[in-house]
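Visitor: this is the structure alone, sequence omitted:
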């Protein structure tokens, strides 16, 4: 190869490296469940909508450098077909299985990524709507010792009767007595099997076919549990009954006060890391 051609190849390679975005930040999803998990995602560039992760395996989602990637979300699904759809647990968006798509009470990981600079990535685990599987998250970043760049783990969450509340008082301090003694376990309308645990807001607002009540979030029966309507501020909602529900106490205790248990639970739920960050999200973590 002539010297001129060699120099041209080197120049072309250098140009390609300069124009191809790096992938400094990423989410690594580990499946420690005994069965296959399918991860559904929203708003993640260059990633499949649904990805299969066999038991004991992991998958890495790379976040492109030099841009802000907003409002990304992941959640686990199980009991799915060969395409990762029609799942028994976690099928909250179409294509829907028999009986319809489940209410979105999935155990959620959410993040807005700021990559390639001295900026912050915001991330959380959210049980605001409810939960399905136990999860944990652990960040690795240059400022890993800062107060906001911290892990969260909920290894003991379960849909069993002795974990998910079955006698929840959602009466808004007695205003709606018919809503006392609520079972928060969500059941598949076809099989009748428990497939998740409603939050108080989820129980009051999601589909009746799955065990919800179908109120609107701003309706008087739901407003103080969903932080909507008359309760749409941190101060009003935080002073109301939602913080004192068995569900909110369960999330606080099971997740060491590091996870969103209700809509304005920012003091517990919000996590931030500065600089490039790798977050390890584990499904079915071991306690």
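Guide: Thanks, I have the structure now. Not measured: the values here are computed from a predicted model.
Visitor: can we go C-alpha only for contacts and neighbour counts from here?
Guide: Noted.
Visitor: run the chain-centre distance for stretch 111-127.
Guide: Distance of stretch 111-127 from its chain centroid, counting by Cα atoms, centre = their mean, to the nearest Å, is 14 Å.
Visitor: what lies in contact with stretch 262-272?
Guide: Stretch 262-272 has contacts (Cα atoms under 8 Å, 6 or more residues apart in numbering) with 120-129, 148-150, 225-227, 233-234, 237-238, 242-243, 248, 257-261.
Visitor: now those residues: which count as buried?
Guide: For these, a burial check counting by 16 or more other Cα atoms under 10 Å picks out 120-129, 149-150, 225-227, 237-238, 242-243, 248, 257-261.
Visitor: show me those that map onto helices.
Guide: Filtering the buried ones among the contacts of stretch 262-272 for membership in helices, criterion DSSP state H, returns 225, 226, 237, 238, 248.
Visitor: which non-adjacent residue is nearest the third one?
Guide: So the one you mean is residue 237. Nearest in space to residue 237, with sequence neighbours left out and distances taken as Cα to Cα, 6 or more residues apart in numbering, is residue 231 at 4.9 Å.
Visitor: what sits against that neighbour?
Guide: 223, 224, 237.
Visitor: same check, this time on residue 39
Guide: 50, 51, 52, 53, 74, 75, 76, 77.
Visitor: just give the nearest non-adjacent residue to it, would you?
Guide: According to Cα to Cα, 6+ apart, the nearest residue to residue 39 is residue 76 (4.7 Å).
Visitor: pretty sure the one you found sits in a strand.
Guide: Yes. Counting by DSSP: H, G, I helix; E, B strand; the rest coil, residue 76 falls inside a strand.
Visitor: touching, it and residue 135? I think so.
Guide: No. The pair residue 76 / residue 135 is not scored as a contact, 9.4 Å apart, by Cα atoms under 8 Å.
Visitor: strands along this structure, start to end?
Guide: Secondary structure of the chain (DSSP state E): strands at 25-31, 37-42, 50-53, 58-63, 68-77, 108-114, 120-126, 130-131, 135-140, 152-153, 185-187, 194-198, 271-274, 278-283.
Visitor: A further structure is provided below for comparison with the first:
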């Protein structure tokens, strides 16, 4: 006979297997506006965007196989209908990005959850540039083995403070973001396209100026350009994650 207690236990286990918990924290010191974009076939988290006051936290549940990207927007002003703009990370002038990506440069979290028992993949990408510090940390895992297994993927440096002048995005006299070389100059070599569209032909050490080494020096665990996989991709399994801005 199936008891009520057994039924509740089954429901609890099912619930755990059907989703993950993302804990968002704003430690940036000022209000940010989170942006989210699900990959094709995956919904954006919380309509794609929301406001977080300095020091605030927020917890959301996502599908166990969610895939997409998350970023922080700064300097935003929205009216009562959610229309407006942001200095960095803007997604078409709306609070709820709802299917739109953020305008680079912005620090990105790229996330691929693989369901119960599968390996999740996550990373911080500065391939299109940087705007604010961002970190993704497993919350339910004990770690395991090496630097890239169940460890924080992070970029906590103030890149804007050291950004080369030719990469700077300036608003109201302050550097608010730092472009990648691809975004700033749009050449095949800097963008790893055309004749440079392979790991063998696109090596930042051979560029006219090795801009990825600047980003990598400040944020060694983040993607600095397209073929920076080996020192940037993290894995874990059966865990929630804490996403921290600042």
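Guide: Received, thanks. Bear in mind that the values here come from a model prediction, so they are computed numbers and not experimental data.
Visitor: care to give me the TM-score?
Guide: The TM-score (TM-score structural alignment, normalised by the length of structure 2) is 0.80; 231 aligned residues with a Cα RMSD of 3.2 Å.
Visitor: shared neighbours of residue 76 and residue 135 of structure 1, anything?
Guide: What both residue 76 of structure 1 and residue 135 touch, as defined by Cα under 8 Å, 6+ apart, is the set 107, 283.
Visitor: counterpart of residue 233 of structure 2 over in structure 1?
Guide: Residue correspondence to structure 1 (TM-score structural alignment): residue 233 of structure 2 is matched to residue 270.
Visitor: and for residue 186 of structure 2, the neighbour number?
Guide: 12 (other Cα atoms under 10 Å).
Visitor: grab the longest helix from structure 2 for me.
Guide: From DSSP H, the single longest helix across structure 2 is helix 4-17.
Visitor: so that helix versus strand 57-63, what angle?
Guide: For helix 4-17 of structure 2 against strand 57-63, the angle by axes from the mean of the first three to the mean of the last three Cα atoms, to 10 degrees is 100 degrees.
Visitor: and residue 108 of structure 2, what does it touch?
Guide: 69, 70, 71, 124, 125, 126, 134.
Visitor: what number of residues lie near the last one?
Guide: I take that to be residue 134 of structure 2. For residue 134 of structure 2, using other Cα under 10 Å, the count is 27.
Visitor: not counting its own residues, what contacts the longest helix of structure 2?
Guide: 64, 115, 116.
Visitor: between those residues, which is nearest residue 36 of structure 2?
Guide: Nearest to residue 36 of structure 2, judged by Cα to Cα, of the contacts of helix 4-17 of structure 2 is residue 64 at 16.3 Å.
Visitor: can I assume the closest one is in contact with residue 21?
Guide: No. Judged on Cα under 8 Å, residue 64 of structure 2 makes no contact with residue 21 at a distance of 9.2 Å.
Visitor: more crowded one of the two?
Guide: For residue 64 of structure 2 versus residue 21, the count of surrounding residues by other Cα under 10 Å is larger for residue 64: 21 against 18.
Visitor: residue contacts, the more buried one?
Guide: Taking Cα under 8 Å, 6+ apart as the test, what residue 64 of structure 2 contacts is 17, 18, 19, 20, 113, 114, 115, 116.
Visitor: now with 6 Å?
Guide: By Cα atoms under 6 Å, 6 or more residues apart in numbering, residue 64 of structure 2 lies in contact with 18, 19, 20, 115.
Visitor: any idea what the residue nearest to residue 39 of structure 1 aligns with in structure 2?
Guide: By TM-score structural alignment, residue 76 of structure 1 lines up with residue 72.
Visitor: can you count the residues close to its match?
Guide: 30.
Visitor: contacts for stretch 85-93 of structure 2?
Guide: Residues contacting stretch 85-93 of structure 2 (Cα under 6 Å, 6+ apart): 73-77, 83-84, 97, 100-103, 106.
Visitor: so how many other residues sit close to the match of residue 233 of structure 2?
Guide: For residue 270 of structure 1, using other Cα under 10 Å, the count is 19.
Visitor: I'd like the distance between it and residue 63 of structure 1.
Guide: 20 Å (Cα to Cα, to the nearest Å).
Visitor: and for residue 52 of structure 1?
Guide: For residue 52 of structure 1, the distance to residue 63 of structure 1 - Cα to Cα - is 19 Å.
Visitor: so for these two, which sits in the more crowded spot?
Guide: Here residue 52 of structure 1 and residue 63 are compared on neighbour count by other Cα under 10 Å; more neighbours surround residue 63, at 26 against 22.
Visitor: contact partners for residue 111 of structure 1?
Guide: By Cα under 6 Å, 6+ apart, the neighbours of residue 111 of structure 1 are 71, 72, 122, 123.
Visitor: any idea which of those residues is closest to residue 58 of structure 1?
Guide: residue 72 (18.7 Å).
Visitor: the spatially most central residue of structure 2: what's it in contact with?
Guide: In structure 2, the centroid-proximal residue (Cα atoms, centre = their mean) is residue 109; its distance is 1.4 Å. Contact partners of residue 109 of structure 2, counting by Cα under 6 Å, 6+ apart, are 69, 70, 123, 124.
Visitor: which residue in structure 1 lines up with it?
Guide: Match for residue 109 of structure 2 (TM-score structural alignment): residue 109.
Visitor: ok, so what distance separates the closest residue to its match other than its chain neighbours from residue 42 of structure 1?
Guide: Nearest residue to residue 109 of structure 1 in three dimensions, chain neighbours excluded: residue 125, at 4.7 Å (Cα to Cα, 6+ apart). As judged by Cα to Cα, residue 125 of structure 1 and residue 42 of structure 1 stand 15 Å apart.
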